[in-house]
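1. Quick one: sequence plus predicted model below, questions after.
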Amino acid sequence: MVLSMGIKVGITDTTFARVDMASVAVKKLNEMTSKVQIIRYTVPGMKDLPVACKKLIEEQGCEIVLALGMPGGKDKDKVCAHEASQGLMMAQLMTNKHIIEVFVHEDEAKDGKELDWLAKRRAVEHAENIYYMLFDQKYLEKQAGMGLREGFEDVGPAKR
């Protein structure tokens, strides 16, 4: 009898980030299911994330990847985040696999304490999304149009 190691899930993160979001996401996924095998790949910066994700999919056989990054607050950091995001979209199209982009911009938070909280909460909520994408797509369908946000409070559905 061959024992399955579970569905391979990739998690990429960067040394540039000021919060270890990957450890939080790994912990959450492991709490939710034992049916995944998590492969973590840490790179220096956000512009390294697209190739890291593509390698996790093509070389490691990951079914889905979580790409975690933390752009700084300067204009050049926003440009780098945009370029990284474009690369992540291209990698998704090239591999036909989902890459869930989780960027937490430093200027989203008022201070370091809120930044730490926001990064960890967003990582957890996107780890939950990966679980639902893999194992309970109907749950996500029920949430369509609800104005859900990862990190800060949900905005709710539009009123008629």
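-> Nice, I can see it. Numbers count the residues shown, from 1 in each chain.
2. C-alpha only now, for contacts and for neighbours.
-> Fine.
3. who touches the residue at minimal distance from the centre of the chain in this structure?
-> Closest to where the C-alpha atoms of the chain average out (Cα atoms, centre = their mean) is residue 66, at 3.4 Å. Going by Cα atoms under 8 Å, 6 or more residues apart in numbering, residue 66 touches 9, 10, 11, 12, 99, 100, 101, 102, 126, 127, 130.
4. What of residue 14?
-> 42, 43, 44, 45, 46, 49, 68, 69, 70.
5. Equivalent analysis for residue 55, please.
-> So residue 55 contacts nothing (Cα under 8 Å, 6+ apart).
6. Put this next to the previous one:
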Amino acid sequence: MRKYGVVDTTFSRIDMGSIAIKVIRAEDPDAEIIRYTVPGIKDMPVAAKRLLDEGCDGVITLGWVGKSMLDKYSYLATSIGLIITQVLTSKHIIDVTVHEDEVNDEEKLKDLAIDRVTKHAKNLVMLVRDGRNALTPYAGKGLRQGYENAGPID
């Protein structure tokens, strides 16, 4: 049985974890899903590592980054920690992050977050369930998460 980890934070302004779980269940109904909620993004690397150590085949991390430069530096540190964790475990961690200053309208920010979580949760399932070449048919398509697809350059 496949096992997925979902790491989310209390700092997020929407319940990104529930969205990811709903998508993973729809895409891989027989899989086990373990959720781990932490206070903020800097706590995500250790949560992801613990879930992978507990047998998860892949993890999705769901972070919300504030507008200040300090928040951006915290995200940079988090991203590096998640990359190191991937290298050490040889397992995918799909890092889904919403930056508070991506759009000024809160409803659009919410829509962006939902779209990004949904698409990346599907990406995680494809990588875990279907293997390393699962996304190959989509290579070079200009796909985006959170925004309209950019499309390929022909």
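-> Yes, it's here. What you see is a predicted model, and the numbers here were worked out from it, not measured in a lab.
7. now what about the TM-score between them?
-> After superposition, the two chains reach a TM-score (TM-score structural alignment, normalised by the length of the second structure) of 0.95; 153 aligned residues with a Cα RMSD of 1.1 Å.
8. is it fair to say the residue nearest to the centre of the first structure lies in a strand?
-> Yes. When DSSP: H, G, I helix; E, B strand; the rest coil is applied, residue 66 of the first structure is found to be in a strand.
9. for the second structure, longest helix please?
-> helix 106-130 (DSSP state H).
10. Where in the first structure does that one fall?
-> Aligning helix 106-130 of the second structure against the first structure (TM-score structural alignment) gives residues 112-136.
11. what comes into contact with that stretch?
-> 18-22, 24-26, 28-29, 32-33, 64, 66, 68, 100, 102, 104, 106, 108-109, 139-140, 150-152.
12. Are any of those residues buried, and if so which?
-> 18-22, 24-26, 28-29, 64, 66, 68, 100, 102, 104, 106, 150-151 (16 or more other Cα atoms under 10 Å).
13. which residue ranges form the strands in the first structure?
-> For the first structure, applying DSSP state E gives strands covering 7-14, 36-43, 64-69, 98-103.
14. and the last one, what does it pack onto?
-> Strand 98-103 of the first structure is packed against strand 64-69, helix 75-95, helix 112-135, with contacts defined by 3 or more Cα pairs under 8 Å, 6 or more residues apart in numbering; DSSP states H and E.
15. can you redo these as TSV with distance to residue 53 of the first structure?
-> Supplementary listing: those in TSV, determined by distance: least, Cα to Cα, whole Å:
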stretch	distance to residue 53 of the first structure
strand 64-69	6
helix 75-95	7
helix 112-135	15
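16. and these, which is most packed in?
-> strand 64-69 (a mean of 26; mean count of other Cα atoms under 10 Å).
17. Would you agree residue 68 of the first structure is in contact with residue 13?
-> Yes. Between residue 68 of the first structure and residue 13 a contact is recorded at 4.7 Å, counting by Cα atoms under 8 Å.
18. what touches both of those two?
-> 21, 22.
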